[in-house]
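Engineer: Quick one, fold the following:
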Amino acid sequence: MARTTERCGPEVASPEGIEAQTCVLTAGRDRPDTWARTYYRNETGGELLAVLSLMGPYGRTVQTHCPIDADDEPAICETPREPSRGEHTAYMAVAEFSAPANISAPANSGNGRSGGSSGNGGNGGETEADGAEFEPLLLRSGSNAPAPAAR
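Structural biologist: The predicted structure is shown next:
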């Protein structure tokens, strides 16, 4: 059985009540697979949308949209597993959590914020090409941990 390597960023939390930690995982010996996973807890009391992106060498990116239930139990969101291309350290994952501005779009419709710049704050919601609106970003979690401090 091949061992799974997991490289995670720091645990982060937002004032709104979202906690997350995002990781890059690799498993397999002869033909290893790599994928992204975010561990999260939603204590906001409302449904959210998450976009989880796995960025790899040679400009390869895999993105998954995950509906996040209004539940404060720990849960995960994962990208599909992809054949590894290059070293495990060449991969990075980012999860972005936002709340839908309009409830008319179903939470599991696969809509989510993708690409572009985002940050906390802003005026009003953002509009996707399909017309769904999303509130400003609530939390961004990445797989890169800060470098250890020199002693």
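
Engineer: alpha carbons only for contacts and neighbour counts from here, please
Structural biologist: Will do.

Engineer: For the protein, which residue occupies the most central location?
Structural biologist: residue 95 (1.8 Å; Cα atoms, centre = their mean).

Engineer: And it, how close does it get to residue 26?
Structural biologist: In this view, residue 95 and residue 26 are 18 Å apart by Cα to Cα, to the nearest Å.

Engineer: again, but for residue 96
Structural biologist: Relative to residue 26, residue 96 is positioned 21 Å away (Cα to Cα).

Engineer: and what of residue 78?
Structural biologist: Using Cα to Cα, we find residue 78 at a distance of 13 Å from residue 26.

Engineer: One more, please, to line up against the first structure:
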Amino acid sequence: MNLRLIAIGAGVLIILSLPLAGAIAGPDFAGQGDGKGGGLLSSLGLSGPARPPDAAARAAARAASPGPAEQPRTDSRCGPELTAPQGLEAQTCVLEGDGQTWGRSYYRNTSGRPLDAVLTVMGPAGRTVQIRCAVGPGDEPGLCETPREESVGAPDGYSAVAEFAVPDDEGRLLLRSGSNSPAPREG
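Structural biologist: Coordinates of the predicted model:
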């Protein structure tokens, strides 16, 4: 058994020493000492085609370049997190970034039934964007978001409101969440 282990170890050493032997051998065995190819690795067919000298510089430049482009900054103004006794939590925000403004409402619907949400963003000069979202039941958080529109006027001129209602109960309102809602008072 020890003889087998020694034979395996010797084989591994031979395989690992091939690159070192190629580096030491230099030009190929045919005596073509032109420096363009050769060496033990190319004679065994283990090395790829020679790279032009500038290819290494280009590869190094690519490796040094930064990753993906930096994402534009997004600012948000959010109202408080609100909870309805029927099992609904929500928070509504106005987001601004890259010259655009939009609304987003984060929610969690543990009521056990599907709900409807209407998210409205109101902006300067009477500009309004509205979207309806289906809010499925479950413990996983979800979001409802309006399309992004080009920003007009000051950022504080925008507000958003999300209204969550029961669809089969004549639209009975369960929760209204706003981006600039005052925090609930204690006491």
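
Engineer: tm score of chain vs chain?
Structural biologist: With the length set by TM-score structural alignment, normalised by the length of structure 1, the two chains reach a TM-score of 0.72; 114 aligned residues with a Cα RMSD of 1.5 Å.

Engineer: What lines up with residue 64 of structure 1 in structure 2?
Structural biologist: Under the alignment (TM-score structural alignment), residue 64 of structure 1 maps onto residue 131 of structure 2.

Engineer: give me every residue that touches its match.
Structural biologist: Counting by Cα atoms under 8 Å, 6 or more residues apart in numbering, residue 131 of structure 2 touches 118, 119, 120, 145, 146.

Engineer: give me the number of residues near the third one?
Structural biologist: As a burial measure, the neighbour count of residue 120 of structure 2 was computed by other Cα atoms under 10 Å and equals 23.

Engineer: Equivalent analysis for the fourth one, please.
Structural biologist: Residue 145 of structure 2 is surrounded by 22 other residues when neighbours are defined as other Cα under 10 Å.

Engineer: Can you give me every residue that contacts the aligned residue in structure 1 for residue 74 of structure 2?
Structural biologist: Using TM-score structural alignment, the equivalent of residue 74 of structure 2 in structure 1 is residue 4. Residue 4 of structure 1 makes contacts with 25, 26, 27, 28, as judged by Cα under 8 Å, 6+ apart.

Engineer: For residue 147 of structure 1, state which of the residues you listed is nearest.
Structural biologist: Nearest to residue 147 of structure 1 among the contacts of residue 4 of structure 1 is residue 25, at 19.2 Å by Cα to Cα.

Engineer: Could you find the closest non-adjacent residue to the closest one?
Structural biologist: With Cα to Cα, 6 or more residues apart in numbering as the criterion, residue 25 of structure 1 has its nearest non-adjacent residue at 4.5 Å, and that residue is residue 6.

Engineer: pretty sure that neighbour is in a strand, no?
Structural biologist: Yes. Under DSSP: H, G, I helix; E, B strand; the rest coil, residue 6 of structure 1 falls within a strand.

Engineer: close enough to count as contact, it and residue 23?
Structural biologist: Yes. Look at residue 6 of structure 1 against residue 23 with Cα atoms under 8 Å: they come within range, at 6.4 Å.

Engineer: And these two? Which one has more around it.
Structural biologist: More crowded of residue 6 of structure 1 and residue 23, by other Cα under 10 Å: residue 23, with 27 against 17.
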